[in-house]
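Participant: pasting the sequence and the predicted model now:
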Amino acid sequence: YEFMGEKPFKEVYIHQLVRDKHGRKMSKSLGNGIDPLEVVDEYGADPMRFTLAMLAAQGRDLKLDVRFLDTYKKFANKIWNATRFVLMNLDDFEKVEVKPSDLKLADRWILSRLQKATKKVTEALDGYDFNVAAGEMYNFFWDELCDWYIEAVKNRLKTSDRKIVQNVLVDVLDASLRLLHPFMPFLTEELWTKLPTAGESLVIAQWPKYIEELVDESSEAEFSRLMDMIRGIRNIRAEVNVPQSTRVKAFVKGKLTQEEQEYIEFLGNVENIEFVESRPEKCATAYISPEIEVYVSLGTLIDISSEIARLRKKIEKMRSDMDKFAKKLYDKDFLENAPEDVVEETKEKQRLFTEQIARIEQIVTDLEETTN
């Protein structure tokens, strides 16, 4: 101001103090300092930048643990591999106008989720909530785009839907890389310029806009229900030690569209779906709601009596572990003195164990009814 006669900045963001993983200040005497140049050499500049953003919650100091850097290095690899997969399937790409009538359920779902992610990330960055923005992109890109949408459309890339899927993939990936650019500038610049819709540079590209017309609550609810069904089928496989590569038979009490059946068969590795009026014998319940129930046939895949005994022992072991978590969370000294992230991790373990025990108990109940 003294030299130019005007305010040099309108807003100033002062970041948190960066501490070690135990919450101590970094110092030479403690020898707990982390050299950013060494971190860049081992993990990369973008994973380091993303890690700091993920930990930068307003109002509290940042506890930096190198294991977080490894987690977000894997995220960078995920972005690279997902983009590589899309590019490998664009050899005959042609930009076309995608009409709403061209879109299938998964397309409508991912485009709707992208709009909500765009809105949340934009609002978070405007409010300097960098951890919220980074967390939203981490969840959207890894969980929704990679784990669900890309997996769901792999078969359609081999059908007459190929051009529609290609265009949706490019649009969603393009917007995702733009949204990730503030956190991972080097990686996103390199990948974005490879897209057929790319411009001169991502640095000067337009920020994604929230398009309200693409928000589809009905499709989100329908696809979310499908995801729960598929998770239920996968969970049963995991609990009774049936390999994910083994195809299973499913029974459904209720109604499914042909498109929904195809998603369940492909993503759940289901041999075929048979519609029934009640749960058949030697089946476990994968999903249940007032409108629909899904069962997985286990009779030819496991020894039911032995499996019931094994699952009961597993439940006992898990309840014993649950008691340890509960004692910690009822301990006033633990809650007051333990690091916040340790307390939260214990709560999360307790929640996950509670859900898993409930799932296993349901399987045991279903199998016991079969043997009676």
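Facilitator: Yep, it's here.

Participant: CA only for contacts and neighbour counts going forward, please
Facilitator: Noted.

Participant: what about the strands in this structure?
Facilitator: Ranges of strands within the chain are 18-20, 62-64, 248-253, 270-275, 283-288, 293-297, based on DSSP state E.

Participant: what's the fifth one in contact with?
Facilitator: Right, the one you point to is strand 283-288. Strand 283-288 has contacts (C-alpha atoms under 8 Å, 6 or more residues apart in numbering) with 228-229, 232-233, 235-236, 293-299, 362-363, 366-367, 370.

Participant: same check, this time on stretch 251-271
Facilitator: In contact with stretch 251-271 (C-alpha under 8 Å, 6+ apart) are residues 105, 151-152, 226, 229-231, 233-234, 244-250, 272-280, 291-297.

Participant: what's the closest of the strands of the chain to residue 88?
Facilitator: Among the strands of the chain, the nearest to residue 88 by C-alpha to C-alpha is strand 270-275 (27.3 Å).

Participant: centre of the chain versus the closest one, how much separation?
Facilitator: 27 Å (C-alpha atoms, centre = their mean, to the nearest Å).

Participant: pull out the buried positions in it.
Facilitator: Buried residues in strand 270-275, counted by 16 or more other C-alpha atoms under 10 Å: 270, 273.

Participant: then stretch 47-66?
Facilitator: In terms of neighbour count (16+ other C-alpha under 10 Å), stretch 47-66 has its buried residues at 47-57, 61-64.

Participant: same check, this time on stretch 334-349
Facilitator: Neighbour-count burial for stretch 334-349 flags 343, 346-347 (criterion: 16+ other C-alpha under 10 Å).

Participant: would you list the residues you listed in CSV and tack on distance to residue 178?
Facilitator: Listed next are the buried residues of stretch 334-349 as CSV, based on distance: C-alpha to C-alpha, whole Å:
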residue, distance to residue 178
343, 35
346, 35
347, 35
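
Participant: among those residues, which lie within helices?
Facilitator: Taking DSSP state H, the ones among the buried residues of stretch 334-349 that sit in helices are 343, 346-347.

Participant: looking at those residues, which one is closest to residue 119?
Facilitator: Nearest to residue 119 among those: residue 347, at 29.8 Å, using C-alpha to C-alpha.

Participant: gap between the closest one and residue 324?
Facilitator: 11 Å (C-alpha to C-alpha, to the nearest Å).

Participant: repeat for residue 303
Facilitator: 32 Å.

Participant: report the buried residues of stretch 246-260.
Facilitator: Neighbour-count burial for stretch 246-260 flags 248-253, 260 (criterion: 16+ other C-alpha under 10 Å).

Participant: next: stretch 277-296.
Facilitator: In stretch 277-296, counting by 16+ other C-alpha under 10 Å, buried: 279, 282-287, 293-296.

Participant: here's the one I want to compare it with:
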Amino acid sequence: MRLSLLIGTTPGNDVNLGTEKIAGYRNFTNKLWNISRFMLMTIEKPDANIERPKAKTLADEWILEWLDATVYDVNSGLDGFNLSYAGESLRDFTWNELADWYLEIAKIEGGKEKMLNYILNTILKLWHPFMPFVTEQIWNEVYGSDNVLMVEKYPESFVNHGMLRGNCILFEEVIKTIITAIRSLRADNKIEPAKKINVEISAGDQTELLEENREIIEGLARLESLAIAPKINKPANFVGMVVGPCEVFVDLAGVIDVAKEKARLEAEIKALEGYTAGLEAKLANTEFVQNAPPAVVEKEYIKLADAKAKIALLRG
């Protein structure tokens, strides 16, 4: 109930409170409990006074920087009495970044005891003002009855911004995006989530980065095999997707009906060709080009280039 009243509200407006919202935050509370249970099973010797560990991998750097940005956002929200913003930032980190990504990566890479201890320690402190009874109980389960969460010092940010920077942006925009693209290609082609597949990636200047994170990609995307090279032409019976500077190809042989997939691709190409024809006609209109704001015109050129790139890939 407390979370339902605090998060998703706008100052000065009525609170949209219903059973669905309350049930949603009940489910989130269960999620936090389950996250804590998993992390506790991984942490052999819980330490309530653990200091910030050093990152061993790019995934560690990424989650620590996300945590720093979240601590900054939460403190900024609390200092400005914007409790909804603080809670939303913390919820998004806990569910979207920690539970959906980093805990799955931890299962693959292993050796994350100190990282998980530190992250759990920090998020329990951050969540305490929002859900004091649940977090106090979890803290007691993890660190023992001699430690009281209520008297712990509230986390302070190591940064003065709420953004990702440096290598962490590469992890966010390349590694995560490629895994998401493979999952999307799976879904689009009705491939069962549990079925392992073969993937090839034309990686360009991101080849080294992808090789360093090969284990994560193979594990989270459920791959049978993964080929990474600076340049790979689209193989027969593969479907592809452009992901930033990379091209991702998924093997459909023995997985789907190739004839049906070919018909679907031809229909998609036809639709894209109609779309590009409309954009080209729009950009050929001198009145539009001369009178529209330059940013709008530039956006249309970008749309046209993206559409043509997709057509080229589908025809590949």
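Facilitator: Nice, thanks for sending it over. Since the model is a prediction, treat every value here as computed from it, not as a measurement.

Participant: can you give me the TM-score here?
Facilitator: Once superposed, the chains reach a TM-score of 0.76 (TM-score structural alignment, normalised by the length of structure 2), with 270 aligned residues with a C-alpha RMSD of 3.1 Å.

Participant: hang on, the earlier thing: save the buried residues of stretch 246-260 of structure 1 as TSV, and put in distance to residue 175 of structure 1 too.
Facilitator: Shown next, in TSV, are those (distance: C-alpha to C-alpha, whole Å):
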residue	distance to residue 175 of structure 1
248	37
249	38
250	37
251	39
252	37
253	39
260	27
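
Participant: can you tell me which of these is closest to residue 208 of structure 1?
Facilitator: Comparing the buried residues of stretch 246-260 of structure 1 against residue 208 of structure 1 with C-alpha to C-alpha places residue 260 closest, at 30.4 Å.

Participant: look up how far residue 169 of structure 2 lies from the aligned residue in structure 2 for the closest one.
Facilitator: In structure 2, the residue matched to residue 260 of structure 1 (TM-score structural alignment) is residue 213. The gap separating residue 213 of structure 2 from residue 169 of structure 2 is 14 Å, by C-alpha to C-alpha.

Participant: same check, this time on residue 143 of structure 2
Facilitator: From residue 143 of structure 2 across to residue 169 of structure 2, the span is 34 Å (C-alpha to C-alpha).

Participant: who has more neighbours out of these two?
Facilitator: residue 143 (18 against 14; other C-alpha atoms under 10 Å).

Participant: I figured that one was touching residue 49, is that so?
Facilitator: No: with contacts counted by C-alpha atoms under 8 Å, residue 143 of structure 2 stays clear of residue 49, the gap being 9.7 Å.

Participant: relative to strand 238-243, how tilted is the helix ranked longest in structure 2?
Facilitator: Taking DSSP H as the criterion, structure 2 has its longest helix at helix 258-284. Interaxial angle, helix 258-284 of structure 2 versus strand 238-243 (axes from the mean of the first three to the mean of the last three C-alpha atoms, to 10 degrees): 30 degrees.

Participant: give the aligned range of the very next helix or strand once past helix 258-284 of structure 2 in structure 1.
Facilitator: Downstream of helix 258-284 of structure 2, the next assigned helix or strand under DSSP states H and E is helix 286-291. Mapped onto structure 1 using TM-score structural alignment, helix 286-291 of structure 2 spans no residues at all.

Participant: which residues does helix 286-291 of structure 2 contact?
Facilitator: 282-283, 297.

Participant: ok, the buried residues of stretch 277-296 of structure 1 vs residue 131 of structure 1, which is closest?
Facilitator: Nearest to residue 131 of structure 1, judged by C-alpha to C-alpha, of the buried residues of stretch 277-296 of structure 1 is residue 287 at 33.8 Å.

Participant: and the closest one, how far is that from residue 274 of structure 1?
Facilitator: From residue 287 of structure 1 to residue 274 of structure 1 the distance is 15 Å (C-alpha to C-alpha).

Participant: ok, the nearest residue to residue 315 of structure 1 once chain neighbours are set aside - contacts?
Facilitator: Leaving out its chain neighbours, the residue that sits closest to residue 315 of structure 1 by C-alpha to C-alpha, 6 or more residues apart in numbering is residue 357, at 6.2 Å. Neighbouring residues of residue 357 of structure 1 by C-alpha under 8 Å, 6+ apart: 315, 318-319.

Participant: which ChimeraX command selects the buried ones in those?
Facilitator: Listed next is the ChimeraX selection for buried residues among the contacts of residue 357 of structure 1, using 16+ other C-alpha under 10 Å:
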select :315,318
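
Participant: including distance to residue 19 of structure 1, could the contacts of residue 357 of structure 1 go into TSV?
Facilitator: Formatted as TSV, these follow (distance: C-alpha to C-alpha, whole Å):
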residue	distance to residue 19 of structure 1
315	39
318	35
319	36
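
Participant: closest to residue 42 of structure 1 among the contacts of residue 357 of structure 1?
Facilitator: Nearest member of these to residue 42 of structure 1, counting by C-alpha to C-alpha, is residue 318, at 37.4 Å.

Participant: can I assume the closest one is in contact with residue 355?
Facilitator: No: between residue 318 of structure 1 and residue 355 there is no contact, the gap being 11.0 Å when judged by C-alpha under 8 Å.

Participant: how far away is the most centrally placed residue in structure 1 from residue 223 of structure 1?
Facilitator: Among the residues of structure 1, residue 143 comes closest to the average C-alpha position under C-alpha atoms, centre = their mean, at 2.3 Å. For residue 143 of structure 1, the distance to residue 223 of structure 1 (C-alpha to C-alpha) stands at 14 Å.

Participant: again, but for residue 209 of structure 1
Facilitator: 24 Å.

Participant: what about these two, which has more around it?
Facilitator: Shown here are residue 209 of structure 1 and residue 223; by other C-alpha under 10 Å, residue 223 has more neighbours (20 against 11).

Participant: tell me the contacts of residue 94 of structure 1?
Facilitator: 163, 167.

Participant: ok, residue 142 of structure 1 next?
Facilitator: Counting by C-alpha under 8 Å, 6+ apart, residue 142 of structure 1 touches 75, 78.

Participant: please pull up the equivalent of it in structure 2.
Facilitator: Match for residue 142 of structure 1 (TM-score structural alignment): residue 95.

Participant: now the helices for structure 2?
Facilitator: Assigned by DSSP H, structure 2 shows helices spanning 2-6, 19-42, 58-79, 83-92, 103-109, 113-127, 132-143, 167-170, 176-188, 207-212, 214-220, 258-284, 286-291, 294-315.

Participant: for residue 161 of structure 2, which of those helices is the nearest?
Facilitator: Counting by C-alpha to C-alpha, residue 161 of structure 2 lies closest to helix 58-79 out of those; the figure is 6.3 Å.

Participant: against structure 1, where does the closest one fall?
Facilitator: Aligned by TM-score structural alignment, helix 58-79 of structure 2 falls on residues 105-126 of structure 1.
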